[in-house]
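Visitor: Structural data only, the sequence is not supplied:
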């Protein structure tokens, strides 16, 4: 159905961006159907997050 269509044309047809399509394609190639499942967008790390001592002070513990 879409084989051979330019990625920009496919993106317009389905109301998304070329970047999203490329991300989904890479995830599908790497992980198969499971790669298309919704994922958290939360960062894996937070380098500027204060330490547990500061959090305890802020939270009144």
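Guide: Nice, thanks for sending it over. What you see is a predicted model; the values in this text were computed from it and never measured.

Visitor: from here on, contacts and neighbour counts on C-alpha atoms
Guide: Fine.

Visitor: in which helix or strand would I find residue 13?
Guide: In the assignment (DSSP states H and E), residue 13 maps to helix 7-14.

Visitor: for that helix, packing partners?
Guide: The helices and strands touching helix 7-14, judged by 3 or more Cα pairs under 8 Å, 6 or more residues apart in numbering; DSSP states H and E, are helix 18-31.

Visitor: hold the first one in mind and look at this next one:
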């Protein structure tokens, strides 16, 4: 993913998949190292991961 500025990140954040968010977070941590953007990417990534894991857990309980 290209270098994000705050406005462009907010504009596309809700459209990114979990994998795309992880890639963007990894790129931010490796190259740009901006704490505010890394924090926001991690918040969104964590929320998506948690939702996915919760669905998997609930499916496991139904068996």
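Guide: Arrived safely. As the structure is a prediction and not an experimental result, all values here were calculated from the model.

Visitor: Mind checking the TM-score on these two?
Guide: For this chain pair, the superposition-based TM-score is 0.30 by TM-score structural alignment, normalised by the length of the first structure; 21 aligned residues with a Cα RMSD of 1.9 Å.

Visitor: and the direction of the helix holding residue 13 of the first structure versus that of helix 18-31, what angle?
Guide: 100 degrees (axes from the mean of the first three to the mean of the last three Cα atoms, to 10 degrees).

Visitor: Show me what counts as buried in helix 7-14 of the first structure.
Guide: Residues 7, 10, 11 are the ones in helix 7-14 of the first structure that count as buried (16 or more other Cα atoms under 10 Å).

Visitor: possible to save those as a markdown table with distance to residue 28 of the first structure?
Guide: Below are these laid out as a markdown table (distance: Cα to Cα, whole Å):
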| residue | distance to residue 28 of the first structure |
| --- | --- |
| 7 | 15 |
| 10 | 17 |
| 11 | 17 |
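
Visitor: Find the centremost residue of the second structure, please.
Guide: Geometric centre of the second structure, nearest residue: residue 45, 2.5 Å, by Cα atoms, centre = their mean.

Visitor: Hmm, it is touching residue 21, no?
Guide: Yes. With contacts counted by Cα atoms under 8 Å, residue 45 of the second structure reaches residue 21, the gap being 5.8 Å.
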